[in-house]
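S.K.: Sequence first, then the predicted structure:
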Amino acid sequence: MTNFMRLLKLCRPHYKAMLLGVFLTVLTVLANVGLLAISGWFLASMAAAGIAGVQMNYFTPAGIIRFLAIVRSVSRYGERLVTHNATFLLLSEIRVNVFATLSKLNNKDLAMNRSADLFNRMQNDVDALDKFYLNVLLPMLVALVCVPIVIAIIADFNVAVAMICLCGILLVGVGLPILLSQKLRRTAPQQTQRSAELREALSDMLTGQRELAIYQATDNQLAKCNHIQQNYNELLDKRHKALADSDGLSLIVVQLSMVASVILLVPLVHSGQLLNVHLAMLSLFVLASFETVLTLPNAFIQMPVALSAAGRIFALHDKLDQSQAEALAKNTNQPDGVEFSVAENFTALDLPDQAIGLTLQGVSYQYANDVLAQSQTANLHSTNSSVSNGIVNDSASDRYALKNVSFTIKAQQKVALVGPSGSGKSTLVNLLSGLWPEQEGHIIFNSEKGQNNTQKNQCVARDLSFEKRTKLMGILAQQHHIFDGTIADNLHYAEPNASVEQMQKACEQAQLGHWLHALPNGLNTRLGSAGRRVSQGQSRRLAIAQMLLRHPSILVLDEPTEGLDNQSKQAVMRAIIQAMGRSTVLCITHDPALLTNMDKVIWLENGHVRGEGTHQALLLAHEEYVALTTRF
């Protein structure tokens, strides 16, 4: 019921529209019940008057019937209009809420979910909640209002008939739904899960068509999709069968209740205790009264599915709350002996000509509950069990991607970061960018202002908002996404206010000048979905051009020359270094040509800093470093 109450909280902003929908639905149901009952009484009265040869006033009942018919039609139209609008408002509220949650989650939390699963939560799970108000909440509220009114009216004529009707209503509206809900409680989460799995499998098949064709595995993937589809269809069949059974059982209960009422009323009519025309009216009244609860079985069938989808959505909210609580708890810890400035006063925009340095103090990062990461780290430690630079590889450090990493990069320094695969380079980049939350230690930005650097300012990175950190720091990742649009569109993502001249200059610095001039449409050339119309090298250069437009104070390059030919490699790096002359550069690379041009090299191994110094000094001091950076 927790998810049910949380869904009700999401309904709160639109409660007026929802209550109006409940009122119109109640009006429609009561008008329909009254119309059928009064019509039965009117027809029976007209027949009795005709048999007896007496006159009766048929204008009043005819007018009431006409009035109820008009009320039913108008309220039904209004009910459909209002309830569907309320449903769309609720869906909009939920969808915006889910998107806002996803946008606030850090990349570590997002990385633990497949993109197809996240898309399924945004689309399929949210769409599943369109039935919550219409098919779950609305029937319950209508039944709570209408049933007492109907039973009270019947009891005014005959209490026994009212009790029969109430028992039938409770059986159809409470007993049968509870039975069906218990039957489908286990299948609802499975149905939601199978739906998500099917979309993920289809997404994998569409995105991996080339690999499937190369490995001739298309048939196997199709078989997997068909298997999931069959399981999903079986669960749907169970739900549809349960719905059909409920409709059949409800019809039986309704008919038996009406028959029981007739059997009870006939002796009363025969003895003169009840007017004969009331027999037809009460019989039809009992029959029509079940309209107040006939949709409840379907509501209880739909409720487990809606709550299961809501649970997957609220799981994202819970993950966000947990991440924010952990960040708040860690935010209270400041390094001893160091005072920091207010984060809001520290921004690259306030000091356009400033030099920004970087300091790491005891930074550690652990992949909690990540068996794959732990096993990879353990394998690395098993092959390097010796003591390196006084660092002992204990069993606890096996679970850390980074362990007590400390170093300082001065403003405008060009520093290379090297290390074998799994040494923690990518983890360090994610921490610097703020995409992953910090766990232990501190990342500190140092700014210097004034002609003689007389005014100094420093700030803990976690105190900066993500927006300010992205303006301060630029990341050229190894995997870069090209959006479906023109070259200019992709460049404008990096710098929305960039002019045509600035974009052309950035492309030329990134060694895209000749290619750009050869294109008939120039910057207006469309690149296709995920940049499929450009080569990997061109895509890499375009990412470099985007970064050149931003001019960040600190630039992090992850294998910047990967995918480039030897001729373009040096030209691109010279352009980057020249354009970023006032920036501090941290470059992840193993290219000897790039390492030679760096002011300092930081060598990571097993999540620790193995050594620092120039490239030449490390070559002379460590044979392992020679093997790491020498290309054969």
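M.R.: Now that the structure is in, tell me what you want to look at.
S.K.: okay, CA-based contacts and neighbour counts for the rest of this
M.R.: OK.
S.K.: Please enumerate the strands of the stretch 401-550 of the chain.
M.R.: In the stretch 401-550 of the chain, the strands defined using DSSP state E, counting those that start in this stretch lie at 414-418, 440-449, 455-460, 473-476.
S.K.: Next, please give the residue ranges for the helices of the stretch 251-400 of the chain.
M.R.: 276-289, 296-331, 371-383 (DSSP state H, counting those that start in this stretch).
S.K.: before we go on, here's another structure to hold up against the first:
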Amino acid sequence: MHNFIRLLKLCKPHTGMLLLGAFLASLTVLANVGLLAISGWFLAAMAAAGIAGVQMNYFTPAGVIRFLAIVRTASRYGERMITHNATFLLLSEIRVNMFKTLSQLNNVDLAMSRSSDLFNRLQNDVDALDKFYLNVLLPIIVALFSIPIVMAFMAMYNADVALVCFTSLMIIGVLLPTLLSHKLHQQADNETQLSAELRSELADTLSGARELAVYQAHAAQLAHCDSLSKQYNSQLYNRHKAIANSNGLNTLVIQLTMLASVFMIIPLVAIGSMKNVELAMLALFVLASFETVLTLPTAFIELPLTLSAAKRLFDLEDKHNSLAEKPNNLDDQLANQLADKSGLGLELSEVNYQYLGAKSKALSNINFAITPGSKVALVGASGSGKTTLVNLLTGLWPLQSGSLKLTTKQDNFELESLSTATRFKQLTIVAQQHHIFDGTLRENLRYAAFDATYEMLIEACENAELGSWLKHLKAGLNTRLGTAGRKLSHGQSRRIAIAQALLRQGNLIILDEPTESLDNHTKQNLLTTLEKIWADKTMLTITHDPAMLSRVDKVIWLEQGQVRAFASHAELMANEADYVELITRF
């Protein structure tokens, strides 16, 4: 019920359109019920008049029938247009909110989920919610609106028939669907989980086809997928079998109710308390009245599946909300102190980090301070904790213990106390794994600065040593880069990442192997340009490149998650043979 209410809240921005669609759907049902009932009376009356050889006014009932037929057609068209448009609007909003939630989760939450499962939530679970309005909410609203009206008109002719009909409506519309929904509730969770797992396994099978071929594991993986497919199909078979049985019971109840109403009316016609033409009318009226609840069984059947999909989506939203930032005024204080565009210092005290399930710490008692405006390199063998440290600084990993502080000339600020927006405004990051979006060069650059002018984009490209390449592009900044930058070399991709960083206004620059895949001439020109542009900024660079290490003020040497040394490159070269071997090997 909680998830049902949350789904209703998602409908709130489009309440007017949703209610209009429900009104048109109810009008269609009522017009159809009235059309069938009046048509039954009209045909019976015409037959009776013909047998008796008398005349009757057929213009009025024919006009009413034609009017109801027009109303039914027009309202059905309007209902289809309005309800489907409202559904698309609702789905669009759900997709945007879902993607927003995913984008704001930290890397721990994302890393704990398979990418194929997250994709399945974005696609399959969201698509499952397109049935919420059309197949769940709309039938309930139509039934609640239409049944009282139909029963009121039926009771005007015969209260007993109305009571029997109402009882059957409750059996078909509430009792049987509730029992079926209860039966399918647990199965719905299993079906959703199996569907997600099957999609994930199939996605992994395709993405890992090379590895499966190398290790000759195709057969085992396909057998696993086949097993999941059989389990999923078994769940589908059980659900459809239950639905078929329910449909059979519905048909039986409808036919028995109509027969019961006929047998109740015949004695009344025989004694003359009811006209004979009203027998056909009421019989068809009873039959048509079930249209008010015919879609309710589907609503109750779809409800568990919809709520199960909604639960998976809301679980991520709840996880994000539990990590939501608390408002504070430290952001403004930091912004005021950095109004002079000065560098931003960094101070780490007793920082520790251990991955879940790991026997040893990735970082152990890390202590160092970087003064504002200084240039510092971070070196260390693979697994020494460099990436973990950077992820802690950027907030992609949550701080477990210790203190991370940003320092200015006047004060210092706990990094964890700042909002994510302020943190990333002050940090400029060039990661080692940099994603190029499937768009133009202009669009990719503007992800870093949406308000950047043409001149700013060109200048950033030139400073990132992309000027000569850009001049040879026929479409210039409008050149499409392809999916994941497949039209680029690795060196060009790195320089685009640096160009994006140059468009930012951060006061602490974090670079992860910025000169990787660059030739010596390009590298030297680029380093000289970066030193000039970011002269007043604080730079923390992960690198083992001697050309870059010789340009920094200090080097932080990490080894097995601890700071082995914090000194200048020249001092380490003169006194540490292991350091010489480390940067030479890399």
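M.R.: Looks like it came in fine. Being a predicted model, the structure only gives us computed values, none of them experimental.
S.K.: Pick out the residue closest to the middle of the second structure.
M.R.: Residue closest to the average C-alpha location in the second structure (C-alpha atoms, centre = their mean): Met98, at 2.8 Å.
S.K.: could you list every residue that touches it?
M.R.: The contact partners of Met98 of the second structure, taken as C-alpha atoms under 8 Å, 6 or more residues apart in numbering, are 122, 313, 317.
S.K.: Neighbour count added to those, as CSV?
M.R.: CSV is the format used below for the contacts of Met98 of the second structure (neighbours: other C-alpha atoms under 10 Å):
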residue, neighbour count
Leu122, 18
Leu313, 21
Glu317, 19
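S.K.: Name the nearest of those residues relative to Leu296 of the second structure.
M.R.: Leu313 (24.9 Å; C-alpha to C-alpha).
S.K.: what residues are up against the nearest residue to the closest one once chain neighbours are set aside?
M.R.: Excluding its sequence neighbours, the residue lying closest to Leu313 of the second structure (C-alpha to C-alpha, 6 or more residues apart in numbering) is Arg121, at 6.6 Å. Each residue near Arg121 of the second structure by C-alpha under 8 Å, 6+ apart is listed here: 196, 309, 312-313.
S.K.: got a winner among those residues for most neighbours?
M.R.: Neighbour tally across these (other C-alpha atoms under 10 Å): the maximum, 23 neighbours, falls on Ala309.
S.K.: my read: that one touches Val126, true?
M.R.: Yes. Between Ala309 of the second structure and Val126 there is a contact under C-alpha atoms under 8 Å: 7.3 Å.
S.K.: and Gly362 of the first structure, how many neighbours?
M.R.: For Gly362 of the first structure, the count of nearby residues is 16 (other C-alpha under 10 Å).
S.K.: Now for it: which residues touch it?
M.R.: 403-406, 440-442.
S.K.: separation between it and Ala617 of the first structure?
M.R.: In this view, Gly362 of the first structure and Ala617 of the first structure are 25 Å apart by C-alpha to C-alpha, to the nearest Å.
S.K.: And for Gln182 of the first structure?
M.R.: Distance from Gln182 of the first structure to Ala617 of the first structure, counting by C-alpha to C-alpha: 72 Å.
S.K.: Who are the packing partners of the helix or strand harbouring Ser168 of the second structure?
M.R.: Following DSSP states H and E, one finds Ser168 of the second structure within helix 159-170. Helix 159-170 of the second structure is packed against helix 138-157, helix 218-270, with contacts defined by 3 or more C-alpha pairs under 8 Å, 6 or more residues apart in numbering; DSSP states H and E.
S.K.: With the first structure overlaid, report how far stretch 37-47 of the second structure is off on average.
M.R.: Following the fit onto the first structure, the mean deviation recorded for stretch 37-47 of the second structure is 1.9 Å by mean C-alpha distance after the TM-score superposition for the first structure.
S.K.: I figured Ile94 of the second structure hits Asp127, correct?
M.R.: No. With contact defined as C-alpha under 8 Å, Ile94 of the second structure does not count as touching Asp127 (9.6 Å).
S.K.: between these two, which one's more packed in?
M.R.: Neighbour tally, Ile94 of the second structure and Asp127, criterion other C-alpha under 10 Å: the higher count belongs to Ile94, 21 against 17.
S.K.: Surely the more buried one is within a helix?
M.R.: Yes. Assessed with DSSP: H, G, I helix; E, B strand; the rest coil, Ile94 of the second structure lies in a helix.
S.K.: Find the nearest non-adjacent residue to it, please.
M.R.: Closest to Ile94 of the second structure by C-alpha to C-alpha, 6+ apart is Val126, at 7.0 Å.
S.K.: List the residues that contact the one you found.
M.R.: 91, 94-95, 309-310, 313.
S.K.: how about Asn430 of the first structure, what's its match in the second structure?
M.R.: Aligned by TM-score structural alignment, Asn430 of the first structure pairs with Asn391 of the second structure.
S.K.: got the contact list for its match?
M.R.: Asn391 of the second structure touches Trp397, counting by C-alpha under 8 Å, 6+ apart.
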